[in-house]
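Student: Predicted structure and sequence below. I'll ask about it afterward.
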Amino acid sequence: MNQYSSSYQENLFYGASQLIIERAGALRKNMTPAEMRLWKFLKNKQILKLRFRRQHPIDIFIADFYCHQIILVVELDGEIHNNNETHEYDENRTSELERLGITVIRFKNHEVMENLEEVIFKLKEICTNLLR
């Protein structure tokens, strides 16, 4: 973390606490199969030369993937996201992120595992629109 100035860190992490930053680091070591699969296509600026970060701290949240250049969060939803309580939490979380000026896109894990080409296509389309 010392490689960034404090104002850059504040902007990049939206004031995330040290605890959230540490939790994000732990999550990077335990990615789901869907996250690992999508990460292969997001890392190394493979999509429109945009840099994505994985398990990125934002305020009190940890986004699955984040691109600071276009202020985009990409979330992957597993089976747990199908229950009403989690769905409501996801909606509130998305609203909070959007309140910060962040665009949020969600994909289901099974979409990444079964139709990655379509996910990448949709993601490129959104990224292109946000670059305009």
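Tutor: Sure thing, it's come through.

Student: C-alpha only now, for contacts and for neighbours.
Tutor: OK.

Student: got a list of what the most centrally placed residue in the chain touches?
Tutor: For the chain, F65 is the residue whose C-alpha lies nearest the centre (Cα atoms, centre = their mean; 2.4 Å). Listed by Cα atoms under 8 Å, 6 or more residues apart in numbering, the contact set of F65 reads F52, R53, R54, Q55, H56, V73, V74, E75.

Student: how does it look with 10 Å?
Tutor: Residues in contact with F65 (Cα atoms under 10 Å, 6 or more residues apart in numbering) are 35, 38-39, 42, 51-57, 72-76, 104.

Student: Which element, helix or strand, includes it?
Tutor: Assessed by DSSP states H and E, F65 sits inside strand 61-67.

Student: hold the first one in mind and look at this next one:
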Amino acid sequence: MVSEIARKLRKAPTSAEKKLWSELRKLRSQGYHFRRQHPVEGFIVDFACLSQKLIIEVDGAQHQLTENAKADAARDDRLSWRGYRVLRFGNGLIRENLDGVLLEILAVLGAVAKNE
């Protein structure tokens, strides 16, 4: 069931997800393999680099609503408890400052790699 939902989500990405995915795929040459709309611990995450236990979520405006923000925080806590690092970026930030988003992702990946 979860994999079917993930498959549907992969077929209908948001424009921000498309833009970020295009860049994350390029990181493979640096040894970082990302999956998109991937099931992790019962959740479907936007992007995951499983070898580094890094999850990247692309958030639309609905994630700013109190109820959704609480659900996101609980989800992030559960994933963190399982050893994952979760980064969240808003659609607008990806559209307006993709270079900054990528720098933050690379900084986290570099920090994780150094700690191994």
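Tutor: Yep, that arrived. Computed from a predicted structure; not experimentally measured.

Student: Work out the TM-score between the chains.
Tutor: The TM-score (TM-score structural alignment, normalised by the length of structure 2) is 0.93; 114 aligned residues with a Cα RMSD of 1.2 Å.

Student: Give the equivalent position in structure 2 for D64 of structure 1.
Tutor: In structure 2, D64 of structure 1 lines up with D46, judged by TM-score structural alignment.

Student: helix, strand or coil for the closest residue to its match other than its chain neighbours?
Tutor: Excluding the flanking residues, the one nearest D46 of structure 2 by Cα to Cα, 6 or more residues apart in numbering is Q37, at 4.5 Å. Of the three states, Q37 of structure 2 takes strand under DSSP: H, G, I helix; E, B strand; the rest coil.

Student: separation between L106 of structure 2 and C49 of structure 2?
Tutor: Separation of L106 of structure 2 from C49 of structure 2 (Cα to Cα, to the nearest Å): 12 Å.

Student: of the two, who's got more company?
Tutor: Set L106 of structure 2 next to C49 and count neighbours by other Cα atoms under 10 Å: C49 wins out with 18 against 15.

Student: tell me the contacts of that one?
Tutor: L24, Y32, H33, F34, R35, R36, H38, I55, I56, Y84, L109 are the contacts of C49 of structure 2 under Cα under 10 Å, 6+ apart.

Student: can you tell me which residue in structure 1 aligns to the fifth one?
Tutor: In other words, R35 of structure 2. For R35 of structure 2, the residue aligned by TM-score structural alignment is R53.

Student: residues contacting that match?
Tutor: Contacts of R53 of structure 1 by Cα under 10 Å, 6+ apart are R28, W39, L42, K43, N44, A63, D64, F65, Y66, C67, H68, V73.

Student: Okay, it and A63 of structure 1: tell me how far apart.
Tutor: In terms of Cα to Cα, R53 of structure 1 sits 9 Å off from A63 of structure 1.

Student: what touches both of the two?
Tutor: What both R53 of structure 1 and A63 touch, as defined by Cα under 10 Å, 6+ apart, is the set V73.

Student: Am I right that the match of D64 of structure 1 is in contact with A16?
Tutor: No - using Cα atoms under 10 Å, D46 of structure 2 makes no contact with A16, being 11.0 Å away.

Student: Could you check which of the two is surrounded by more residues?
Tutor: D46 (23 against 20).
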